[in-house]
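**Q** got a structure for you, letters missing:
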């Protein structure tokens, strides 16, 4: 099961927009097509409201509820949390649920104050496969913040890697096909025990900072097609 977590806003109790859900539909459809022959299901999570809302961390709580629902409906199945923007932060935060085996965080929105007292937690990532993807020209969510989080996560969990999409922005549109191919490769390898592509396997095995600043090559995924 893949639970896709859309983006949102720092503070808001208004209902989520269709735009945020539509933005992650290409990812959901790509993963669904790739994994359908092996029984993979993909659902986009519908948040209660569109804001993170400080310590309430509503999207993270909604993600945990959604994983509980997966377990209730389908039993003991592995779950990947795949989030974009604020959804990326929610995916990372909710990874401690026992059913979660992997996390995909794309252009994650993270707090700028990551001092010891307020740093985003990483202990919940232990035992999970973690992939962070960020455009180097992202002006909405700082890629250096995701790098710093990945550094801390790697110390707690060696199965952590991060890819940089050079010259791409927050929406990851310039190299959209490559990003979807990378996401699919990671999720299929994490949930369905397929072999990771060489770049993903190398990124997971490489020590920091190499495995945390892995460039996403132009044309990634084309050589993976039959």
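**A** Looks like it came in fine. For clarity, every value in this text was computed on a predicted model and none was experimentally measured.
**Q** please make it C-alpha for all contacts and neighbour counts, starting now.
**A** Noted.
**Q** mind listing the strands for the chain?
**A** With DSSP state E, the ranges of strands along the chain come out as 2-5, 42-44, 79-84, 100-106, 129-135, 160-165, 214-215.
**Q** out of those strands, which gets nearest to residue 92?
**A** Comparison of the strands of the chain against residue 92 by C-alpha to C-alpha identifies strand 100-106 as nearest, at 6.5 Å.
**Q** just want the angle from the closest one to strand 129-135.
**A** Between strand 100-106 and strand 129-135, the angle comes out at 10 degrees (axes from the mean of the first three to the mean of the last three C-alpha atoms, to 10 degrees).
**Q** what lies in contact with strand 100-106?
**A** Contacts with strand 100-106, where a contact means C-alpha atoms under 8 Å, 6 or more residues apart in numbering, come from 67, 78-85, 87-89, 91-92, 95, 127-134, 183, 187, 190-191.
**Q** ok, and here's another one to check against it:
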């Protein structure tokens, strides 16, 4: 890694739905919902973080876990572009489910799951070295805060650094408590960067600023 390379890679994973063969669009509500997260990270950490929002091929998870193939491809591209750099995932709803599956890969160091759709104990895919933060609105009626809390408790029992953050009266779409959701993403990235201070100093080199 050169002094011009990133110290962390963040992939932002939008939501979707359980069953749909509709092509995924950057103009879909689930994609639009995540652009503020992507943009805020890019603006706050333009030199230290490479952030990309993932686009799927289809809007639905479907019976064949359709979002996983394009998400894995995005992870491979990120790893190739920044070899050896820790990868962190931010996923909302279905994107949280995608993140759990991608976090089976040892190149993934962190997951921020926002109102995740952890349908079938998807958190069990996450490997033991991943730091997990899971936020869920207590008023969410599309995915379940109780299931997220259960998943985090199971991860903690396995020895992972896992934290559950309830959002009181928060809904699924994250349109309430907006600053809480946004700040959580920025804190997540800041914490990821705090894990690589020695590498950061080495990459800057003597006399660098």
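**A** Perfect, thanks for sending it. Since this is a predicted model, take the numbers as computed values, not measurements.
**Q** including distance to residue 26 of structure 1 and mean neighbour count, could the strands of structure 1 go into TSV?
**A** As requested, the strands of structure 1 are arranged in TSV below (distance: least, C-alpha to C-alpha, whole Å; neighbours: other C-alpha atoms under 10 Å):
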stretch	distance to residue 26 of structure 1	mean neighbour count
strand 2-5	11	27
strand 42-44	11	19
strand 79-84	12	28
strand 100-106	13	27
strand 129-135	16	27
strand 160-165	18	27
strand 214-215	22	20
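**Q** now do the contacts for the most centrally placed residue in structure 2.
**A** Against the mean C-alpha coordinate of structure 2, by C-alpha atoms, centre = their mean, the closest residue is residue 90 at 1.5 Å. Shown in contact with residue 90 of structure 2 (C-alpha under 8 Å, 6+ apart): 10, 11, 12, 13, 96, 99, 111, 112, 113, 114, 185.
**Q** counterpart of the first one over in structure 1?
**A** Matched across to structure 1, residue 10 of structure 2 falls on residue 2, judged by TM-score structural alignment.
**Q** thought its match was touching residue 77?
**A** No. In this structure, residue 2 of structure 1 is not within contact of residue 77 by C-alpha atoms under 8 Å, at 10.4 Å.
**Q** what residue of structure 1 matches up with residue 153 of structure 2?
**A** When structure 1 is aligned by TM-score structural alignment, residue 153 of structure 2 is paired with residue 151.
**Q** quick one, helices of structure 2?
**A** 29-44, 68-81, 94-102, 145-157, 178-194, 197-204 (DSSP state H).
**Q** distance between the first one and the chain's centre?
**A** The gap between the average C-alpha position of helix 29-44 of structure 2 and the chain average comes to 12 Å, counting by C-alpha atoms, centre = their mean, to the nearest Å.
**Q** helices or strands up against that helix?
**A** Contacts defined by 3 or more C-alpha pairs under 8 Å, 6 or more residues apart in numbering; DSSP states H and E place helix 29-44 of structure 2 against strand 8-13, strand 49-53, helix 178-194.
**Q** for those, give me TSV that also has distance to residue 142 of structure 2.
**A** Output for those, formatted as TSV (distance: least, C-alpha to C-alpha, whole Å):
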stretch	distance to residue 142 of structure 2
strand 8-13	18
strand 49-53	23
helix 178-194	17
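**Q** out of these, which one sits most buried?
**A** strand 8-13 (a mean of 25; mean count of other C-alpha atoms under 10 Å).
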